[in-house]
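*Asks:* Here's my sequence, what's the structure:
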Amino acid sequence: MARAKHENQLVLSIQRKLKKANAIIRRTDKSKIFYICSSKEFEQKAIDYMKKTGAYQEITNGINPLGNIRHLITNLLDNLKEKKSITNEQWKNMLPNLRNCELPHLYFIPKVHKVRSFLSSLYIFLTLQFIVKLSCPFFNFNFIRINVPLRPIMSFKGSPAINISKFLNALLAPIYLRMARKTTYISGTDLIRQLENYRNNSRLQTTTLFIIFDVTDLYTMIPRDGALDALARFLNKYSNNRKIGNLSIDTILRLSRMVLGGAMGSPFTMVLANIYMLDWEQKLIEDQESDKELYGRYIDDVFMTTNLSRADIIKRLDEANNKDPNIKITYAVQSAVDFLDVAIENKDQKLITSVFHKPAAESCVLPFSSDHPRYTHRNTIYCGLLRAVRFSSDVYHFDHERFNFELTLIMSGYPLSFINLHFKRFFEANKAMNVWKYLDDNTYQQLHRKLLYQSTRNEIKQLPVNSTIDQYIPKTKIWDRQRLILHYKYESGPIIKYRREFHQLWEKYYVHRESLLKNVRLTIGTTNNPSLERRLVKKKPPSDFLADIHVN
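*Replies:* Model prediction:
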């Protein structure tokens, strides 16, 4: 109780200091650290971004267009239902939720991983400055002016079009993943598998170079008409008699016009961006296949291999860069690159891979003292070792990652006895104790291959390649009446034994021969207390404005 009171007082103190200094705090993109700057400076960056892209418009007249948007969407769905273009069940699933309907809003998060210089000094400076500010009320905030770019996020939670967006995402995402699977990296593990096959097929030479490129502002720069044209071509190519299930191409396009947006946040945005990019990258894919080289994309990041000269591959990339005025890329051509969370190097025709830690990513994991069930901390150790084995091409790079991971765990408060116990369990479960004890490379290579080709969670979720188009039609989940799921807020205090005691009471009073619940499976899950991000970061405009309805 004393700890909870102290932490609450500390958070309240931080909130007061931020307000007094007119500062804004945001969780950074792709990292666990916070970014603090002047509110005016952050607002100006957002305005500059909106002017540059022209993709967003600020509401300045104080009139909320939510009512008109909801009216348009409802009329469209009613019209499609009357014409029997969609089923009654699909109509219900896509209707706006009247209880929590609100206007989508735009917010930004800083992309500090794009600023490689001064990153560490910036983090240390702001941290020390913030600590001093807390302890000394007469200290004033000073902000280092570094041009940190922003990532736009459009919050569609409660949007009138969110259900249509979810429906289209569930309908088209599996089809896209199936059709573009060969040129899509779904994880770092997937990338390493393809690289090792590339090496095993004797394609890796001393002259082999790796290319990575990033698409600038992909979500915001895709034109509305261009996106619809790319979607139409995609549907014409992969539909069955111009239909996907019971939906015609025209119906899907009409629904898509309701959810076209220019930022991350809408479920359908990523699918649409992927389809647009698939159309743009066809020439590159054909050239790479002709050269028997690798090409793969993860959203707006691309990895390629080449045995062409540096001048020839740069010429090819420049041609791609000039193909579409809305798609601009920044590329690097080297023998050693970092892609996703994998560091890749061609060292004298030897493929070396290891875990890549982004400069902006703070070296920490879930603290051992946090209010989470203990299995969460066990899983943290298992997943960290699993990633290290999958990504490290040899035992020495693995041992280096293991050492860094162990230091990170210690810094996050994990007891050495807990760390050693679960490290040992990992190697015992995988029958690789010689790796832990003696760093035996032969045993490690067997472990590496075994875990690398073990199916990941994302791969298990995907439908088989030979599945039909009709299998992609979203279906309503059937309520499992033989399963009862309960959640409670987990705390490490007096109620730490709540789950065990509840199961005992359940079996004692509800599981007996005459009970109607005797065949019901009980699952007890946990929710967590509000995080520091939730307490400190305010991204949402006033709710009374977002839900205010004016219909013209």
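*Asks:* When you work out contacts or count neighbours from here on, use the C-alpha atoms and nothing else.
*Replies:* Fine.
*Asks:* what number of residues lie near Q57?
*Replies:* Residues near Q57, counting by other Cα atoms under 10 Å, number 10.
*Asks:* now swap in L386 and tell me
*Replies:* Neighbourhood size, L386 [other Cα under 10 Å]: 15.
*Asks:* Name the helix or strand for it, please.
*Replies:* helix 374-391 (DSSP states H and E).
*Asks:* one more, for comparison:
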Amino acid sequence: MTRDITPHYFDSNNSGMSPASMKTHSCTVQSSTLLDDNTHENGEFNVNNTKAMNDKQEDDDDEYQDIDDDDDDVNDSTWILYKDDDGEDQDNQLTYHHTEPQKLKDLDWKDLPTFIHNMDYDHLNSHECKSARVENQTLLSIRRKTIAANAIVRLPYKGSSVYICSQNSFQQKVDDYMARTGAYKLIHQLNGVNQNASKKCLIDIVERVEIKLHNLLRSKSIAKRQYLAMTIDRSSLRLNYLYFVPETHKGQIPVRPIMVCNDGPTMAIARYITPLLWSIFDRATNCIRFSNGAIDVVHAIERYAQNGHLKPSALFVTLNMDNLTTIVSHEQTIAALKSLLSDQLKDQMIQGITVDTMIELVYIVLQNQFCVSNNKLYQQFKGGASGLPLTMLLAYINMFYGQHRDLVASFVEKNELFGRYQDQALLTWHGSEDEFHTLFNTGIDTEHLMTMSVGSTIHFHDLEIGHNSKGVLESKVYYDRDIDTLPNVSDESIENLPKQLHAVLYRAVRCCSDLEKFRWERSLINVSFLLSGLPPGSIDSIIQNFYVEFGLPTRSFSCVLQDDEYHQLRRNIIQDVDRQVELKKQREKQNQHTLFIPCPKFLDHKQLADYKKGIIEWWKKY
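*Replies:* Sure thing, here's the model as predicted:
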């Protein structure tokens, strides 16, 4: 049987591409099985075979691979400390949003013995094999003891430690959180007559979303390309699921919700409209996006100072808004969004979408936040899911445009620096602290919902920056004593440690404003990598190669760097940052003219070559 490889939505009239601009894209079909005991029955969330499906998948079990021969990585030999994300997804997630390792995606804690028993040790040497077996036995021992003690083991929201407590105690924390926030409404206990309620819920959401998109397309409220961008991907569709993690860095160790919704039915809508809305918000507030965390913050503030805008008396303000994501009502959020769009869009349209249509799209995402947790079906009707691209955007809009517009107008007028990275915002303030608090408190009372810091020196994620006693701008790497006191490299394999050392050095030079701070940071780096198993000679060699790579003359680096050498090293790395930004812009421009096509996984290279040849012939023909 010949497989039809023509995408059903492909427009053959698109002449803006050539065979050279086509790339195949990895498209893994995921199982509907969920992670752990907080989730539901196997297969409960798959709708590939339901009546709601319009375009049946020919083979639900196909796996996909990338057949693109091009190496899209800028430097595959370099371990990147900050991910160069495509679009806004990274920026919209909460700071420490958890991810699922692919091998553990469908693993339940109770399946751990079988998983370990079936592990392949053949690729390990004798020492690694012995270490792996010892660690696996430790895991099994922990599992037996936690079961016997009716306890659970959880990774914290921040940091690299683990948290152990009784199941009853942890569940009480979860219940208290739900009661305090009032963000989640229990729909069904998933047992008995309601055991298929989650499946029906997913089907209903799919039908509502598809009807809404179809109606918007038919009324010409959205274009065909927009409709296709927002349509549901049925190959990897599953209901959102919710779990909680402890915040061990806070007193009394509260819990925080993590909503996994990457394969949810409204994710495509959220991913499409979020960058459009961010662009409007950024323009309205003069907000800078720090896509690479501390590196971009240092870069922006130093340039702001070099341009003569930063005075020695200026204060720095940080605002952490993640608590707002599950507190604010949808009505309040929609009102703030309407105000922003109406004020900023003179023709009341963005890329052909009217304000009313954009509000409809946001509303259907917010109204369909259903999830499974602990064998129960919930609806989140306040705030947004932690993994949803829209959530952080709406928190920013609600805070800076809905509640504190006077404050925003003031720092825009005064040309203050305002930037954002994930759930934390930073701004300069050329005025008194009392003046700032007065302006901030004129809005709706949200101070108790966020963590705010104002001072001449502040920390922003892993950066500490401020003015010293002489009014000179200084910066260095920041460590939270309640989380990590050394650069955390314990999760990396020994093969990846050299790449990570390179990345950590890169960050250290970028963040440390002078040689003294860099020397201190380097001493912490040395200790951390020694404890992680990297030999002293390897550490010295990697550091020497790092110096040479960024322009220092080859010599014996056993002696201490001099001030002029360090400043030259830092200037060269700043220039490297600028080059990377420009390369990213070029890649984004190239991707606008690149067609990504999913392809099946082939068993041999001949099949792969034939498939690629067929794609090119098909392109030339049509």
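*Asks:* Overlay them and tell me the TM-score.
*Replies:* Scored against TM-score structural alignment, normalised by the length of the first structure, the superposed chains reach a TM-score of 0.71; 455 aligned residues with a Cα RMSD of 3.9 Å.
*Asks:* C-terminal to the helix holding L386 of the first structure, what's the next element?
*Replies:* By DSSP H and E, the next helix or strand past helix 374-391 of the first structure is helix 395-411.
*Asks:* which strands and helices sit next to that next one?
*Replies:* Contacts defined by 3 or more Cα pairs under 8 Å, 6 or more residues apart in numbering; DSSP states H and E place helix 395-411 of the first structure against strand 350-355, helix 374-391, helix 416-429, helix 441-452.
*Asks:* if we look at it, which residues are touching it?
*Replies:* 354-355, 363-365, 384-385, 388-389, 392, 416, 419, 435, 439-441, 444-445 (Cα atoms under 8 Å, 6 or more residues apart in numbering).
*Asks:* Just the buried ones among these, please.
*Replies:* Among the contacts of helix 395-411 of the first structure, those classed as buried by 16 or more other Cα atoms under 10 Å are 354-355, 363, 365, 385, 388-389, 392, 419, 435, 439, 444-445.
*Asks:* of these, closest to P160 of the first structure?
*Replies:* Within these, the smallest distance to P160 of the first structure is 37.2 Å, found for V365 (Cα to Cα).
*Asks:* For that closest one, identify the helix or strand it belongs to.
*Replies:* Going by DSSP H and E, V365 of the first structure is not part of any helix or strand.
*Asks:* one step back: out of the helices and strands packed on helix 395-411 of the first structure, which is the most enclosed?
*Replies:* Compared across these, strand 350-355 shows the largest average neighbour count, a mean of 20 (mean count of other Cα atoms under 10 Å).
*Asks:* compared with the second structure, how much does it deviate?
*Replies:* Its matched residues in the second structure lie on average 1.2 Å from strand 350-355 of the first structure after superposition (mean Cα distance after the TM-score superposition for the first structure).
*Asks:* List the buried residues of the helix or strand hosting S120 of the first structure.
*Replies:* For S120 of the first structure, the element it lies in under DSSP H and E is helix 119-135. Under the neighbour-count criterion of 16+ other Cα under 10 Å, helix 119-135 of the first structure has 119, 122-123, 126-127, 129-130, 133-134 buried.
*Asks:* Then stretch 438-447 of the second structure?
*Replies:* 440, 443, 446.
*Asks:* just to revisit the earlier point, can you tell me which of the buried residues of helix 119-135 of the first structure is closest to D229 of the first structure?
*Replies:* L119 (41.1 Å).
*Asks:* ok, the nearest residue to that closest one once chain neighbours are set aside - how many residues close by?
*Replies:* For L119 of the first structure, ignoring the flanking residues on the chain, the nearest one in space by Cα to Cα, 6 or more residues apart in numbering is A360 at 6.8 Å. Neighbour count of A360 of the first structure, defined by other Cα under 10 Å: 21.
*Asks:* tell me the secondary structure for A360 of the first structure?
*Replies:* Taking DSSP: H, G, I helix; E, B strand; the rest coil as the rule, one finds A360 of the first structure in the coil state.
*Asks:* export the helices and strands packed on helix 395-411 of the first structure to TSV and tack on distance to C37 of the first structure?
*Replies:* Listed next are these as TSV, based on distance: least, Cα to Cα, whole Å:
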stretch	distance to C37 of the first structure
strand 350-355	31
helix 374-391	32
helix 416-429	37
helix 441-452	42
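*Asks:* Nearest to L76 of the first structure, out of those?
*Replies:* Nearest of these to L76 of the first structure, taken as Cα to Cα: helix 374-391 at 45.4 Å.
*Asks:* Tell me which other helices or strands the closest one touches.
*Replies:* In terms of contacts (3+ Cα pairs under 8 Å, 6+ apart), helix 374-391 of the first structure is packed against helix 188-200, strand 350-355, helix 395-411, helix 416-429, helix 441-452.
*Asks:* After superposing, tell me the mean distance of the following helix or strand past the helix holding S120 of the first structure to the second structure.
*Replies:* Later in the chain than helix 119-135 of the first structure, the nearest helix or strand by DSSP H and E is strand 150-155. By mean Cα distance after the TM-score superposition for the first structure, the fitted strand 150-155 of the first structure averages 2.0 Å away from its aligned residues in the second structure.
*Asks:* and the residue most central in space within the second structure, which of the three is it?
*Replies:* The centroid of the second structure falls nearest to Q90 when counting by Cα atoms, centre = their mean (3.0 Å). Here Q90 of the second structure is recorded as helix under three-state DSSP.
*Asks:* roughly how far apart are it and S386 of the second structure?
*Replies:* Taking Cα to Cα, to the nearest Å as the measure, Q90 of the second structure falls 12 Å from S386 of the second structure.
*Asks:* ok, now H567 of the second structure?
*Replies:* 40 Å.
*Asks:* Can you tell me what S528 of the second structure aligns to in the first structure?
*Replies:* Under the alignment (TM-score structural alignment), S528 of the second structure maps onto T408 of the first structure.
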